[in-house]
Structures are given as C-alpha cells and as structure tokens.
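Undergrad: Make a model of this:
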Amino acid sequence: MLDICKWGADSGDQKMKSRYYPHIDKAKVFGDHYVRDFSEHSRGVAVDVSLLYARTGKPVDMGGHHDLLDPSSATDSTLVTPSQRRNRMILKKAFEKQGFANYAPEWWHYRLLNEPEPALHYYFPVWDGMASAGEP
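TA: Model (predicted):
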C-alpha cells in the first residue's frame, strides 16, 4: 500500500489518468476515498470481483473495468445502461447472500461483514493476474 500512497502524493505522475481516473482530479483519488492508505484489502477481508460467462469465460459487461475511479463505477450508478446495472445487482445479491457488503462507490469491491480481527492489518505482495491475463 505504500507504493500507492507514494504515487498519490506525486501530482506530476498522470500516466494512468486516462485509464483509471479520467473524469476526476488526481487529488480526489484519496480525498474522495477511492483509494485509502489502509483498506479492507490490507486486513485480508475484501476482494475485488466481477462476473464471467460460464461457457466462454468472457467477462460480463459491468459498465466499466474494475479500478475505474469514476462516478459511473458506483454500484447503483444510473450513468451505465440498465443491463450493466442489472449485472452489478446480480453480483451484489450473490455476495450479500454469502455475508459480504459492497463498497457503494465501486461495483467490484466486497468486504466480509463478520471480520474476525477488524484491527489487524497484513502486508504482503499482491499480484494483479488480470493484467497478465489480457485485461484491456
């Protein structure tokens, strides 16, 4: 998480703006809580997920990629099509049924409700397999 905090403090680094925060100022990435220095991920109780079609393995259209820091990424956003919103609600219902809560600004982010150790934080390397798997 330290690397992302370092990146956030560098207002000159705008390399990822068009992909990850095209409609917001970089200063708002932290200010609007899209990114935090400690999150449910650092406690090991959150996952970022999406849906795939079982037959093809292709992603379901959720109206934007995960980690798109944008108002349209809100789970119940009306800035996406009704079909995309319905897909988000399918994901939300499935995870809520299993004891997870959605972080409303991010359709992909789910946190375990019954956290065993809410004050405990872990530090470990994270691999973003999506980037290697051909995510656009």
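
Undergrad: switch to C-alpha atoms for all contacts and neighbour counts from now on
TA: Fine.

Undergrad: and the residue located most distally from the centre of the chain, which of the three is it?
TA: For the chain, the largest distance from the centre (Cα atoms, centre = their mean) belongs to residue 55, which lies 24.8 Å off. Following DSSP: H, G, I helix; E, B strand; the rest coil, we place residue 55 in the coil state.

Undergrad: who does the longest helix along the chain touch, helix- and strand-wise?
TA: Ranked by residue count and defined by DSSP state H, the top helix of the chain is helix 82-97. For helix 82-97, the elements it packs on are strand 100-102, judged by 3 or more Cα pairs under 8 Å, 6 or more residues apart in numbering; DSSP states H and E.

Undergrad: this one as well, want them side by side:
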Amino acid sequence: MTLSWADVTVRLMKAETQRFRRSAIAALLMLAGTGAAGAADFVALRDIDPSIVQAMHYATPNNFTGKPVAGYENGECLVTRPTADALAKAQEKLSARGLTLVVFDCYRPTQGVQDFVDWAERKDLDTEPAKRFYAPDVPPNRLFQLGYIAHKSGHSRGGTVDLGLAEIGAKVAIGPVPATGDCRDTAATAGVRDMGTSFDCFDPRSWVGAKGLSKAQRANRKALTDAMVSAGFKPYSKEWWHFSLAAGDAGTAFDFPANAASLPDATGE
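TA: Alright, predicted model coming up:
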C-alpha cells in the first residue's frame, strides 16, 4: 500500500498512542527523498539464496524479550538486494567446506527496535526467565549503558544481519529458553556450531576478542568472520554474530513488517 503525504499527515494528527505516532513518523521518513527507493530495494533472502538457513528468533517467544517482537510477522529474512547478494557470496565460500550460514535476524522494523527499548525499561526484568538466560549478569539499569540495547539499529536499514554457522543438512531449530544454564554455556538455537555463547548473549564472552574460548570455538568464529569479511561485511567487536554491509545500507530506518508480502514492488508501490 502506498501512502500519500496527506494520508500520513492525517494518521499522525489522529494518533492516540505514542507507538502509533512513532509509526506515522516512520512512514513520513519512508516517503522522504531516497526512502521509497530504499524500500523498493528490499528482497526476501529466500528468493536470492534459499540454501541459507533461517532461524528467526524474534518472530517467536524464544528471544531475550520472552515474546514475539513487534513487526516480525512471518519470521522471514528481508534485506536490501546488495546485502542478499553478498550473503550468497559468503554462503558459496562456506558451502565448499560443508557449512551453511544460519541467519538469526535481518531487517528489523523500527517498532521492533522500540519493543527492545520498552523491554529494557521494565522494572521487573530480573524475574523473567529470558532475561536470566540472555543477560545473566547484567543489571537492568545498565542495559543501555553497556550497549546491549540501543534506541536505533542498523538492522532497520537493511544492511545488517545476525548469523551463525551449521553443517549443511544439520537440523537447526529454535528451542525454548532453557530452564537451566545460561547463554554462556547453552545455545538457544539447536544444530548450530559452538561459538562459545548463544546468539544474543549479553556478556563479554560474546565479544569478538573474548578470552577463554576453546580452539574449536575460535575456529568456528574465524570461519564465519572470514566468509563474511570476504563478501564485504564488517564485523561488530562486541557481538560475534553481527555483521554490516555498508553498500547494503538503504540509508533510512524503515518500519514495514518483516514479511515478504509487505515489500514494495520495483516501482516502490
């Protein structure tokens, strides 16, 4: 659906909740300048390389918020076309070694980013099993200060992805939040290679240069990083799973649902 400036302005004026105002503002940004062209450049990763495994945690309750995240309707990886092409290049390199990429998160609607912020501002976080697993030693009042939660994300611009590795043919599955252990010793995604922590582990052990990893864990991280860097991605020092492609950044933070049916066509409609 294409919104005119008048349509969005009316929605903004009639907005009764803070979240609806944020969505209306995001729609205004989408209409501005390069916004429409950037949105039209998004694709479903499965249409570019269906061999890449998808385990999209935020479409399920099995993530650090303990519930499906706003804007994740079908658990589908959407990225800009340059990002998808680069991922296919990394996948080709890994498949020669019998490995496959496993994507945990791709495009993130801005309403999903706000969901993270709302979660981090809750007063009862320490009572939540998901928080205990994913952020076992982080006081709730330091989630922003330590950089684990942010008010903006490169994911919303389509050029950033979170991912791990698995052997080709492995049974990859998103499991429930474990009742015992935490993200430093237990993976939240079955079938993936051991990287020393689970995806989304809020702990220094997740840093690229973390100490105390086994030889196999270091080798797995290196295999992932080497493949991604060779395809043009830049790693993030505090999250082994996080990579961004500068050439794949659409330049605008979008808020359409993470669902291929919501993608604009080539004309931006």
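
Undergrad: Where in the second structure does the longest helix of the first structure align, residue-wise?
TA: Aligning helix 82-97 of the first structure against the second structure (TM-score structural alignment) gives residues 215-230.

Undergrad: how close does the spatially most central residue of the second structure sit to residue 116 of the second structure?
TA: The centroid of the second structure falls nearest to residue 105 when counting by Cα atoms, centre = their mean (2.9 Å). Counting by Cα to Cα, to the nearest Å, the gap from residue 105 of the second structure to residue 116 of the second structure is 14 Å.

Undergrad: now residue 7 of the second structure
TA: Separation of residue 7 of the second structure from residue 116 of the second structure (Cα to Cα): 28 Å.

Undergrad: These two - which one has more neighbours?
TA: residue 116 (19 against 13; other Cα atoms under 10 Å).

Undergrad: so what corresponds to the more buried one in the first structure?
TA: So, by TM-score structural alignment, residue 116 of the second structure is matched to residue 4.

Undergrad: Next, its match: secondary structure please.
TA: Residue 4 of the first structure - assigned by three-state DSSP - is helix.

Undergrad: Report the contact partners of the closest residue to it other than its chain neighbours.
TA: Spatial nearest neighbour of residue 4 of the first structure, chain neighbours left out: residue 37 (7.9 Å); criterion: Cα to Cα, 6 or more residues apart in numbering. Residue 37 of the first structure makes contact with 1-2, 4-5, according to Cα atoms under 8 Å, 6 or more residues apart in numbering.

Undergrad: Of these, which ones are shared with the second structure?
TA: Using both residues aligned by TM-score structural alignment, their matches' Cα atoms under 8 Å, the second structure keeps these contacts from the contacts of residue 37 of the first structure: 1-2, 5.

Undergrad: Quickly name whichever of the residues you listed is closest to residue 84 of the first structure.
TA: residue 1 (30.3 Å; Cα to Cα).

Undergrad: how about the strands in the first structure?
TA: Using DSSP state E, the strands of the first structure run over 46-48, 100-102, 109-112.

Undergrad: Just put those in a markdown table and tack on mean neighbour count and distance to residue 26 of the first structure.
TA: Putting these into a markdown table (neighbours: other Cα atoms under 10 Å; distance: least, Cα to Cα, whole Å) gives the following:
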| stretch | mean neighbour count | distance to residue 26 of the first structure |
| --- | --- | --- |
| strand 46-48 | 16 | 21 |
| strand 100-102 | 20 | 24 |
| strand 109-112 | 22 | 20 |
